[in-house]
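Student: return atomic coordinates for the entry below.
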Amino acid sequence: MDLQILGVTEKAEKDEIVKAAMELKIAGIEDGYTAEVSAFRQALLVDVRDKLLFEQDYAGNTKEKVPPRSSLHIPWSWLPAALCILQEVGEETLVLDIGQAALRRPDSRPYVHDILLAMALAECSIAKASFEKSKVSLGFEALARAQYLLRRKPSLEKMPLLEQIEASLEELAPACTLELLSLPQTPENSERRRGAIAALCELLRQGLDVESSCRVHDWPCFLGQAINKLLATEIVDLLSWDTLATTRKNKRSLESQSQRVKVINCHILFGNWLHGYSFAS
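Tutor: Okay, here's the model as predicted:
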């Protein structure tokens, strides 16, 4: 992990190691970490830099193909700082693996806040990379994991980051639902599909409740796409017909013109599907 913590490769020259350590030292740390992390982060960067530059046991010799004989040993108090740096240099998987292993140890208790934050930020980086590749569902799932990590510690629940994640999850829910429903119906996708159907049910519930905020902006388009991706049995179980009928008759729910459109669209789409299904049968 010695070279990974600086974000350089095994073939890095000494000047590259110095430059990487310097850039990390002057870079700002993410908000939310405890005060100790910033100080330990600086000390760790200097320690790693010096060991790689001046101690052969840690650096090895790439030209003579001599591997390092020793690995960096980090005290518990420096672990959050190490995870912080690893997240900054793009080692998200390593952050998550080390963090999960550390949380299973009683020695980690004083550092849980910072460990969970580093893991949550790693998940946010994974989400960002997924969105850049137009993989909405993978990004959504990474943000959901980040949300779960932040909620594990009361001191993290007050962070603006959690509010931002939750707002993003609400905004992305419709697109993520459609993407997951489009996955091949194979055993390995069954759990994700069940989650997508549950999300679709929740979006429908929100859409039919005038007092709930719902992120679906084009209901006819969204419902049409969703219905086309469902099996017959899934459509039948998707929405309680009694609930839909009750909502249709509820004058208070229909005071909003947009709400009236949503309810009518549900009736039309489900009715058209049933009509076509009865002829196909």
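Student: going forward, measure contacts and count neighbours with C-alpha atoms only.
Tutor: Noted.
Student: secondary structure element holding Met119?
Tutor: Using DSSP states H and E, Met119 maps to helix 112-132.
Student: run through who's touching that helix.
Tutor: 32-34, 37, 79-80, 83-84, 87, 90, 92-93, 95-96, 99, 103, 136, 138-143, 145-147, 149-150, 153, 155-156 (CA atoms under 8 Å, 6 or more residues apart in numbering).
Student: buried subset of those, written for PyMOL?
Tutor: Per 16 or more other CA atoms under 10 Å, the buried members of the contacts of helix 112-132 correspond to this PyMOL selection:
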select buried, resi 32+33+37+79+80+83+84+87+90+92+95+96+99+136+138+139+140+141+142+143+145+146+147+149+150+156
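Student: identify each buried residue in the helix holding Met119, please.
Tutor: 112-128, 130.
Student: show me what the host helix or strand of Ala199 is packed up against.
Tutor: Per DSSP H and E, Ala199 falls inside helix 190-207. With contacts taken as 3 or more CA pairs under 8 Å, 6 or more residues apart in numbering; DSSP states H and E, helix 190-207 sits against helix 160-181.
Student: let's compare: structure for the following, please.
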Amino acid sequence: MRLAAITIDVDRDVNMPLPGRREAGSAPRDGNDTPRFASSTQGLSLIVELLNDMSIRGTFFLEADTARHIASEVNIRNMLRGHEIASHGHSHEDLTGKKTGVFIDIAEKANIIDKASQIIQELTGQFPKGFRAPYQNIDNTVLELLAERGYLYDSSITNSITNGRINPHALSSGLIEIPLAKGVDANGKSIHSYLWPMHEGKRQPGDYLDLLDQYDDGLLVLATHSWHIVETFTGPLSRSLIDSNLDNVRMILDEALEKGIEFITLDKYVEKFYY
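Tutor: Below is the predicted model of the structure:
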């Protein structure tokens, strides 16, 4: 059975780790790396509209602080009704400290997870069942903390499609790991199931359609950032380029459906196959 999921990381605009600081900033514009949220707000609205139009339910990994800023502008609970809500941390912290050099002890990791869960539930009415670590940086301590708090799965790591298969698997913590996918493009180069290189003009939709052809069984997780629909690493996009981004995402999802691939949210996958 070929299943797929479309997942959206809803985090601060063009987020970047800041050495010596736990919370992420935004890529500097005019020398200012203060977190911004306008592109994420706009992009979220646009991609939800697209998914609703296609009757596809997505999984939205909310960074709690970003969600709170978005909720001050729009009714995020109504906007995301019918979709899965998952957690992407509180302030896009690198929980391992690899990118920031900031050590976070177990108690503070627990506090970050708990605070994010509480805010997300208050804003959306859903307690998150899944987690994706900022920067995909995760360790066993975080996995254990998530399991202790009733989370069902993590989706932070990347696995290669092997022998036509890409499957979730159980972890020793009790969580299910639902990996992102990595394959090979037509030129023999590695390609990841994150769509952001396409938004940056470095990939075409056809590259991801080829990736979809590389698995015969399992769950292939596509991913993007809400802000990447309307802004790149180099700056905001024009309306025509925003529309092009949306058209490209629609093309990939449309073609996946044409290939007979069924879309499912990550929580429903876990509940269907593991509980």
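Student: any idea what the TM-score is?
Tutor: Once superposed, the chains reach a TM-score of 0.27 (TM-score structural alignment, normalised by the length of the second structure), with 113 aligned residues with a CA RMSD of 5.5 Å.
Student: I'd like to know which elements the helix or strand following the helix holding Met119 of the first structure is packed against.
Tutor: Under the assignment DSSP H and E, the closest C-terminal helix or strand after helix 112-132 of the first structure is helix 136-151. Secondary-structure packing of helix 136-151 of the first structure (3+ CA pairs under 8 Å, 6+ apart): helix 112-132, helix 154-157, helix 160-181.
Student: between helix 136-151 of the first structure and helix 190-207, how big is the angle?
Tutor: 80 degrees (axes from the mean of the first three to the mean of the last three CA atoms, to 10 degrees).
Student: what sits up against helix 136-151 of the first structure?
Tutor: 116-117, 119-121, 123-124, 126-131, 156-157, 162, 165-166, 169, 172-173, 175-177, 179-180.
Student: tell me the angle that helix makes with helix 160-181.
Tutor: Using the same axes, to 10 degrees: helix 136-151 of the first structure against helix 160-181 is 150 degrees.
Student: neighbours of Asp247 of the second structure, just the number please.
Tutor: Per other CA atoms under 10 Å, the neighbour tally for Asp247 of the second structure reads 14.
Student: of all the residues in the helix or strand harbouring Glu271 of the second structure, which ones are buried?
Tutor: In this structure, Glu271 of the second structure sits in helix 266-274 according to DSSP H and E. Across helix 266-274 of the second structure, burial judged by 16+ other CA under 10 Å covers Leu266, Asp267, Tyr269, Val270.
Student: tell me how far Ser87 of the second structure lies from Val270 of the second structure.
Tutor: Counting by CA to CA, to the nearest Å, the separation of Ser87 of the second structure from Val270 of the second structure is 16 Å.
Student: err, Arg239 of the second structure, not the other one
Tutor: In terms of CA to CA, Arg239 of the second structure sits 38 Å off from Val270 of the second structure.
Student: swap in Ile6 of the second structure?
Tutor: When Ile6 of the second structure is compared with Val270 of the second structure (using CA to CA), they lie 15 Å apart.
Student: what's the answer for Arg77 of the second structure, then?
Tutor: For Arg77 of the second structure relative to Val270 of the second structure (CA to CA), the value is 23 Å.
Student: contacting residues around Gly99 of the first structure?
Tutor: Gly99 of the first structure neighbours (CA under 8 Å, 6+ apart): Leu83, Ile115, Leu116, Met119.
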